[in-house]
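Engineer: Below: sequence and its predicted model.
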Amino acid sequence: MSAWLTPLAGGILIGLAATLLLWLNGRIAGISGIVGGVLLPRAGETAWRVLFLLGLIGAGAAWLLLVPGAYTPRQGFPVWMLVVAGLLVGFGTRMGNGCTSGHGVCGLGRLSPRSFAAVLTFMATAIVTTFVVRHLA
């Protein structure tokens, strides 16, 4: 598959899923909020969240099965570094009151100023982190 076609298709599917969830269910497709609602459930709010998360996992698994070699894990990162990175992402998500999917996909689409500020922060942090890891570490 063409190098640009896969990310384009993924972006369209993510946008379509976020739009349909908002339109049909009145909910924002922010993954941290969806996971949080599964971990701290409220009546009538758990089933759709679990199904959405299963859909994410199932779609990823289906892609890996249908397109062998579609994913090649990065090599050379120590496990402790990956754990620290995961904890920092979780901390930032909590501090920013949302994740890249909630702010970047859904918030920007709704022209939210708070999401615009969050996405600028995400991107600036990602650029600096990538530079530090690749060139200074």
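Structural biologist: Good, I have the coordinates.
Engineer: can we go C-alpha only for contacts and neighbour counts from here?
Structural biologist: Will do.
Engineer: I'd guessed Thr100 sits against Thr121; true?
Structural biologist: No. Judged on C-alpha atoms under 8 Å, Thr100 makes no contact with Thr121 at a distance of 10.4 Å.
Engineer: another one to put next to it:
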Amino acid sequence: MQTWSSFFPLGWQPYLLGGLLVGGGTALLFVLTGRIGGMSTVLSSSWSYVIQRPFFQQEPFIASRQWRLVYALGLILGAFLWWATLGEGQPQRTSVPVWQLALGGFVAGYGARLGNGCTSGHGVCGLGSLQLPSLGAVLTFMATAFLTANLMRTVS
């Protein structure tokens, strides 16, 4: 049987702080600018710089790609600052094979596109603004995650 310390090896406080910072940051973005900070749209609009396919050249992506690219760079900078200051400068390691990470990333990306948004867009921004379709998306994300985690636990 697993204990809470196996789920939260650094304690629960960093996860609470991270959640508060993510929620506060997206709320601040919305309150100050009226913009929604979902990451799948950030990714699509950033790709519009280099991919000329019609999907990536849609007006909403082109019109918002400058602020979305700055937003994405801010997230990367924030992660780097955490790693350099609080992360003890140690790289994160995993025992998960690279092919499984790549497959998981592909499936998650496909699901985000299929669901018209990702966990940050629906889970943080959509639920925060009380959008009913986001509740359905989050329930689907969570049910799929629970099912997958339990399936993988029984397989391995």
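Structural biologist: Sure, I can see it. Here the structure is a predicted model, which is why all the values come from computation and not from measurement.
Engineer: returning to what we had before: so for Thr100 and Thr121 of structure 1, which residue has more residues nearby?
Structural biologist: Neighbours were counted for Thr100 of structure 1 and for Thr121 using other C-alpha atoms under 10 Å; Thr100 has more, 19 against 13.
Engineer: And the residue nearest to the more buried one when sequence neighbours are not counted, how close does it get to Met95 of structure 1?
Structural biologist: Nearest residue to Thr100 of structure 1, sequence neighbours excluded (C-alpha to C-alpha, 6 or more residues apart in numbering): Val119, at 7.1 Å. Relative to Met95 of structure 1, Val119 of structure 1 is positioned 13 Å away (criterion: C-alpha to C-alpha, to the nearest Å).
Engineer: and the two? which has more neighbours close in?
Structural biologist: Per other C-alpha under 10 Å, whichever of Val119 of structure 1 and Met95 has more neighbours is Val119, with 22 against 10.
Engineer: Can you tell me what that one aligns to in structure 2?
Structural biologist: In structure 2, the residue matched to Val119 of structure 1 (TM-score structural alignment) is Val138.
Engineer: Relative to structure 1, what is the average displacement of the host helix or strand of that match?
Structural biologist: If you go by DSSP states H and E, Val138 of structure 2 is part of helix 132-155. Following the fit onto structure 1, the mean deviation recorded for helix 132-155 of structure 2 is 0.7 Å by mean C-alpha distance after the TM-score superposition for structure 1.
Engineer: Name the residues of that helix that are buried.
Structural biologist: Using 16 or more other C-alpha atoms under 10 Å as the test for burial, helix 132-155 of structure 2 gives Ser134, Ala137, Val138, Phe141.
Engineer: residues contacting the nearest residue to the first one once chain neighbours are set aside?
Structural biologist: The shortest distance from Ser134 of structure 2 to any non-neighbouring residue, by C-alpha to C-alpha, 6+ apart, is to His122 (4.7 Å). By C-alpha atoms under 8 Å, 6 or more residues apart in numbering, the residues touching His122 of structure 2 are Gly38, Ser134, Leu135, Ala137, Val138.
Engineer: so how far is the longest helix along structure 2 off the chain centroid?
Structural biologist: In structure 2, assigned by DSSP state H, the helix with the most residues is helix 59-85. Put simply, helix 59-85 of structure 2 sits 12 Å off its chain's centre (C-alpha atoms, centre = their mean, to the nearest Å).
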